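Engineer: The following comprises the amino acid sequence and a computationally predicted model.
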Amino acid sequence: MICSMTAFARADRHLQGYSLAWEIKSVNHRYLEVSPRLPDALRGLENGVREKCRKALARGKVEVTLRYQQDDSEASLELNETLVKQLSDVSRRVGDIVQHPGQVNPMEILRYPGVLSSQELDVELLQREALSLLDEALQALIDTRAREGEQLGKLIEDRLDGIGTQVEIVKAAIPRIKEAQRERLRHRIQEVVESPDPDRLEQELVLLAQKMDVEEELDRLITHVAEVRRILKKGGHIGRRLDFLMQELNREANTTASKSVDSETTAAAVELKVLIEQMREQIQNIE
């Protein structure tokens, strides 16, 4: 399986009184860099978040954001009825003492400290739920990465086919180019020397043939293409290996271009470099 490093995933969970949501965004990076963003109440999760990301992912710059929201409509308020009765009795007694009887104002009693209290947050339960939900978000991210990676693999395969086509074009042109170079060199020498030395002429032709010989470069291109296909088929964490092979392919393409003495092979060498650069850009996103 080929995985892209560029992906986004989200996982939500609604529980009694609150809701949790993880958002994970990853982009290409040389190594794995995890940046957790957590609410203050759940800062203690940072090490656990980093550990889970390290186990699930190999490369990429990953932003992991947890959103926590308490549901006010389901917030549980506890009334201290004993304290309310005491305050009510005291209010009445004070009214009798100052000879100013009246009804007790409930809102005034509610403002008294300790009359109302909210249900304490179970941090341990919240952390367990958050880590469990993180597993779901990470799996969704991996699935997205795999789908993106599959598409990248197809794009790279298309470019590999294109490289194979250009190699065949150059190979087919080599005999014609060699013969044309031989004739061109023979005519030039004859223009200068009426009776050229056949041995000397043959030596010059051999030297010219050696300078323009790209058979080794083409063979290495074919070998590297086969290796790229093998690695793509194997899958896994292959981004760095493929990046190295792109450097090797580019080196052979440059050498082929430098040895070119014909417009057709020059055009093929340029196309080779374009295809390799397109692959290299795609491979930058592979984990």
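Structural biologist: Structure's in. What do you need?

Engineer: CA atoms for contacts and neighbours, from now on please.
Structural biologist: Will do.

Engineer: what ranges do the strands span in the chain?
Structural biologist: Applying DSSP state E to the chain gives strands spanning 7-15, 18-27, 32-37, 60-70, 77-79, 116-118.

Engineer: Dump those into a markdown table; add mean neighbour count and distance to residue 280 as well.
Structural biologist: Compiled in a markdown table, the strands of the chain are given as follows (neighbours: other Cα atoms under 10 Å; distance: least, Cα to Cα, whole Å):
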| stretch | mean neighbour count | distance to residue 280 |
| --- | --- | --- |
| strand 7-15 | 17 | 19 |
| strand 18-27 | 19 | 16 |
| strand 32-37 | 18 | 20 |
| strand 60-70 | 18 | 17 |
| strand 77-79 | 13 | 60 |
| strand 116-118 | 13 | 57 |
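
Engineer: Tell me how far the residue lying closest to residue 14 once chain neighbours are set aside lies from residue 74.
Structural biologist: Excluding the flanking residues, the one nearest residue 14 by Cα to Cα, 6 or more residues apart in numbering is residue 20, at 6.4 Å. Residue 20 is 15 Å from residue 74, where distance means Cα to Cα, to the nearest Å.

Engineer: burial count for residue 196?
Structural biologist: Neighbourhood size, residue 196 [other Cα atoms under 10 Å]: 13.

Engineer: Next: residue 43.
Structural biologist: Using other Cα under 10 Å: residue 43 sits among 12 other residues.

Engineer: Repeat that for residue 87.
Structural biologist: Neighbour tally, residue 87, other Cα under 10 Å: 17.

Engineer: Tell me how far it lies from residue 108.
Structural biologist: For residue 87, the distance to residue 108 - Cα to Cα - is 10 Å.

Engineer: Test my guess that residue 252 contacts residue 219.
Structural biologist: No: Residue 252 lies out of contact with residue 219 (Cα atoms under 8 Å); the separation is 9.5 Å.

Engineer: neighbour count winner among the two?
Structural biologist: residue 252 (22 against 14).

Engineer: excluding its backbone neighbours, what's nearest that one?
Structural biologist: Closest to residue 252 by Cα to Cα, 6+ apart is residue 217, at 5.4 Å.

Engineer: wait, what's in contact with that neighbour?
Structural biologist: 252-253, 255-256 (Cα atoms under 8 Å, 6 or more residues apart in numbering).

Engineer: Out of these, give me the one that has the most neighbours.
Structural biologist: residue 253 (26 neighbours).

Engineer: ok, now how distant is it from residue 38?
Structural biologist: 49 Å.

Engineer: Residue 227 too?
Structural biologist: In terms of Cα to Cα, residue 227 sits 43 Å off from residue 38.

Engineer: In terms of packing, which of the two has more residues around it?
Structural biologist: Per other Cα under 10 Å, whichever of residue 227 and residue 38 has more neighbours is residue 38, with 18 against 14.

Engineer: what sits against that one?
Structural biologist: 45-46, 65-67.

Engineer: Run through the residues that contact residue 53.
Structural biologist: Going by Cα under 8 Å, 6+ apart, the list of residues near residue 53 reads 34, 138.

Engineer: try this one side by side with the last:
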Amino acid sequence: MPHSMTGFASIAAEDEGCNWVWDLRSVNARGLDIKIRLPDWLGGLEEPLRKALKASVARGNVSVSLKITRRDEAGQSAINPDGLERALAQLTAIAAEAEARGLRVAPVQPSDIAGMRGVLEQRAMTDEDTAPLLTRLAKDIPPLISQFQASRAQEGAALTHLLSQQIDNVAQLVTAAEGVLPARQDAQVAGLQAALARVLDNSDGADPDRVQQELAILAVKTDVREEIDRLKAHIDAARSHLTSEQPVGRKLDFLMQEFNREANTLCSKAQFKELTTIGLDLKHVIDQMREQVQNVE
């Protein structure tokens, strides 16, 4: 069953004097784009994480983040002198501009300054300290991806159910189109006979056989049996893709283009009210399918 490109997973744990939270999520994308955000002082984890994701995910804009806080005193936040200097300079400039415009600025509390970006930073651990932590964090990767894939599979099941219903609607409309073909043919014959009569009545020495031949060519050009047969083939292909265990999003996306092409041709050839109505309904359902297919991996 196809997976959705939308998914989410989160793992919170603690060990080695630290608390941490993994966040893994994805949204739609044409290909696979992985963005990983890890603490700057933590090295050696990005490569195995990226490798594991590439082995599990075929498409999607995937983002992973890891936030770690240390419980021990050595890991507490420390003031970043450069960050503090920038923050104070910004506050001074804001206060000066406000005063120049006649605005009163409330006193700034130390906690307000501490909360500004870059003022506080986590003290980096030594290489000795990070080795056990890296080993522990690496153990989170398989269950994190497993939870993530379960989320995508659940969303994929919902997508598959919806797409199956829409494909059934397309099949019903194609059957309805076949059903009106006899009436359309009768109307075409009557129209061609009337056109032939008008031509013969208003032509001097026109060759009836030649006129009938030209009208027959027009009838062939408006025949829609080929479009209906192709739509049936597309329906079978779409149903087959929805039972596949492999990523089929690109195939379904291409198939939607083919569905739309045949529906457009059907409408342009219709020349019969009932068939035109069915063709327009087909285009509406196909547009709905195309929207959903954009979410399939």
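Structural biologist: Perfect, I can see it now. This one's a predicted model, so the numbers in the text were calculated from it and none came from an experiment.

Engineer: Between strand 7-15 and the biggest helix by length in structure 1, find me the angle.
Structural biologist: Determined from DSSP state H, the single longest helix within structure 1 is helix 123-192. Helix 123-192 of structure 1 and strand 7-15 are oriented at 170 degrees to each other (axes from the mean of the first three to the mean of the last three Cα atoms, to 10 degrees).

Engineer: Map residue 244 of structure 2 across to structure 1 for me.
Structural biologist: Aligned by TM-score structural alignment, residue 244 of structure 2 pairs with residue 234 of structure 1.

Engineer: Could you count how many residues lie near the residue opposite residue 135 of structure 1 in structure 2 once aligned?
Structural biologist: Alignment note: residue 135 of structure 1 maps to residue 142 in structure 2; criterion TM-score structural alignment. Neighbour count of residue 142 of structure 2, defined by other Cα under 10 Å: 13.

Engineer: And residue 210 of structure 1, by the same measure?
Structural biologist: 11.

Engineer: Alignment lookup: residue 235 of structure 2 to structure 1.
Structural biologist: By TM-score structural alignment, residue 235 of structure 2 lines up with residue 225.

Engineer: again with residue 278 of structure 2
Structural biologist: Checking TM-score structural alignment: residue 278 of structure 2 goes with residue 268.

Engineer: packing partners for the longest helix of structure 1?
Structural biologist: strand 7-15, strand 18-27, helix 46-56, helix 198-212, helix 215-234, helix 263-283 (3 or more Cα pairs under 8 Å, 6 or more residues apart in numbering; DSSP states H and E).

Engineer: so can I have JSON lines of the ones you listed showing distance to residue 162 of structure 1?
Structural biologist: Conversion of these to JSON lines gives the following (distance: least, Cα to Cα, whole Å):
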{"stretch": "strand 7-15", "distance to residue 162 of structure 1": "28"}
{"stretch": "strand 18-27", "distance to residue 162 of structure 1": "28"}
{"stretch": "helix 46-56", "distance to residue 162 of structure 1": "35"}
{"stretch": "helix 198-212", "distance to residue 162 of structure 1": "23"}
{"stretch": "helix 215-234", "distance to residue 162 of structure 1": "10"}
{"stretch": "helix 263-283", "distance to residue 162 of structure 1": "7"}
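
Engineer: Of these, which is nearest residue 170 of structure 1?
Structural biologist: helix 263-283 (5.7 Å; Cα to Cα).

Engineer: Helix 215-234 and the closest one, what's the angle between them?
Structural biologist: 30 degrees.

Engineer: buried residues in helix 263-283 of structure 1?
Structural biologist: Going by neighbour count (16 or more other Cα atoms under 10 Å), the buried part of helix 263-283 of structure 1 is 265-266, 268-277, 279-280, 282-283.

Engineer: so which of the residues you listed comes closest to residue 61 of structure 1?
Structural biologist: Nearest to residue 61 of structure 1 among the buried residues of helix 263-283 of structure 1, with distances taken as Cα to Cα, is residue 283, at 15.6 Å.

Engineer: Map that closest one across to structure 2 for me.
Structural biologist: So residue 283 of structure 1 corresponds to residue 293, using TM-score structural alignment.

Engineer: you'd agree that match is up against residue 248?
Structural biologist: No: between residue 293 of structure 2 and residue 248 there is no contact under Cα under 8 Å: 9.4 Å.

Engineer: Can you name the residues that contact residue 247 of structure 2?
Structural biologist: 2-3, 58, 296-297.

Engineer: And those, which of them are buried?
Structural biologist: Among those, the ones that count as buried (16+ other Cα under 10 Å) are 2-3, 58, 296-297.

Engineer: Show me which of the residues you listed is closest to residue 29 of structure 2.
Structural biologist: Nearest member of these to residue 29 of structure 2, counting by Cα to Cα, is residue 297, at 9.0 Å.

Engineer: Would you agree the closest one is in contact with residue 248?
Structural biologist: Yes: the pair residue 297 of structure 2 / residue 248 is scored as a contact, 6.5 Å apart, by Cα under 8 Å.

Engineer: Now for those two: what residues contact both?
Structural biologist: residue 2.

Engineer: Could you tell me which of the contacts of residue 38 of structure 1 remain contacts in structure 2?
Structural biologist: Retained in structure 2 by both residues aligned by TM-score structural alignment, their matches' Cα atoms under 8 Å are the following of the contacts of residue 38 of structure 1: 46, 65-67.

Engineer: Nearest to residue 146 of structure 1 among these?
Structural biologist: Checking these one by one against residue 146 of structure 1 (Cα to Cα), the nearest turns out to be residue 65, at 21.4 Å.

Engineer: Residue 71 of structure 1 against residue 14, yeah?
Structural biologist: No: in this structure, residue 71 of structure 1 is not within contact of residue 14 by Cα under 8 Å, at 9.6 Å.

Engineer: To which residue of structure 2 is residue 247 of structure 1 aligned?
Structural biologist: Per TM-score structural alignment, residue 247 of structure 1 is aligned with residue 257.

Engineer: swap in residue 169 of structure 1?
Structural biologist: With TM-score structural alignment as the criterion, residue 169 of structure 1 matches residue 176.

Engineer: Quick check: residue 63 of structure 1 vs residue 130 of structure 1, distance?
Structural biologist: 16 Å.

Engineer: okay, the contacts of residue 38 of structure 1 in TSV with distance to residue 174 of structure 1 next?
Structural biologist: Converted to TSV, the contacts of residue 38 of structure 1 look like this (distance: Cα to Cα, whole Å):
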residue	distance to residue 174 of structure 1
45	65
46	62
65	58
66	62
67	64
